[in-house]
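S.K.: No sequence on hand, only this structure:
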């Protein structure tokens, strides 16, 4: 049985963009510091929360990262696989806000992720 997501250990492995997995990992977490091409915005994403930044999954051409819990005060950052675009979604409990690649302001995490998917296809 896999450990609960927040109990999974961070790995020391260093990943390039091409090596990051498509889906969440069941046994470990990947820290932002473990991504060779991590932009500075990503590395500091959780600073104001006192939370580490962890890789979640690919959504189309975007790499999704999160600092904080899945529900509560959290920051998400979607980084395009070429590193040219960073899109942030701030979650405050069950409410949030962020701009999508479509230029729209999203208040629901689900619609923000749908906009990421629509922009890049794929997963």
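M.R.: Great, that's in hand. What you see is a predicted model; the values in this text were computed from it and never measured.

S.K.: Please make it C-alpha for all contacts and neighbour counts, starting now.
M.R.: OK.

S.K.: For stretch 22-38, measure first residue to last.
M.R.: 17 Å (CA to CA, to the nearest Å).

S.K.: How far off centre is the helix or strand encompassing residue 74?
M.R.: Residue 74 is part of strand 72-80, with elements assigned from DSSP states H and E. Centroid displacement of strand 72-80 relative to its chain, using CA atoms, centre = their mean, to the nearest Å, is 5 Å.

S.K.: ok, second structure coming up, stack it against the first:
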């Protein structure tokens, strides 16, 4: 019996990759608990997203969830190694922001308000509070 069979979500790094092509409108609003959608499967994926991990060892880039109009993706693991979060505005795929997460847990990223953030939570709150318009 797997964790999902028991009703518990699989840890993100244990979820299978689902390469089924997906369009922007079909990316789910809530976090996936049973699989990972790779950036390469997103039909409309902008080049900036596909290159998000180039300078950090080219880790897989997977979809996480929607935050208002923003589509949240992560290149790399959630903790313990270099990673980069990327958000792409669902209504304007040329609009994107990044948050770099370092192995020591520190981070750096500018939110849609134009403020620089050292904490991922503060960056996500900026996304929640500003639709980027």
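M.R.: Noted; the coordinates are in hand. The structure displayed is predicted, hence computed values, not measured ones.

S.K.: What value does the TM-score take for this pair?
M.R.: Overlay of the two chains. TM-score (TM-score structural alignment, normalised by the length of structure 1): 0.92; 120 aligned residues with a CA RMSD of 1.1 Å.

S.K.: follow-up on the earlier one: quick one: work out the angle between the helix or strand following the strand holding residue 74 of structure 1 and strand 72-80.
M.R.: Remark: after strand 72-80 of structure 1, the chain's next helix or strand is strand 86-93, criterion DSSP H and E. Strand 86-93 of structure 1 and strand 72-80 are oriented at 160 degrees to each other (axes from the mean of the first three to the mean of the last three CA atoms, to 10 degrees).

S.K.: Give the other helices and strands that strand 86-93 of structure 1 contacts.
M.R.: strand 72-80, strand 95-99, helix 109-120 (3 or more CA pairs under 8 Å, 6 or more residues apart in numbering; DSSP states H and E).

S.K.: Show me what the last one is packed up against.
M.R.: When contacts are defined as 3+ CA pairs under 8 Å, 6+ apart, helix 109-120 of structure 1 sits against strand 53-59, strand 86-93, strand 95-99.

S.K.: In it, which residues are buried?
M.R.: 109, 112, 113, 115, 116, 117, 118, 119 (16 or more other CA atoms under 10 Å).

S.K.: Kindly state which residue of structure 2 is aligned to residue 90 of structure 1.
M.R.: Following TM-score structural alignment, the counterpart assigned to residue 90 of structure 1 within structure 2 is residue 100.
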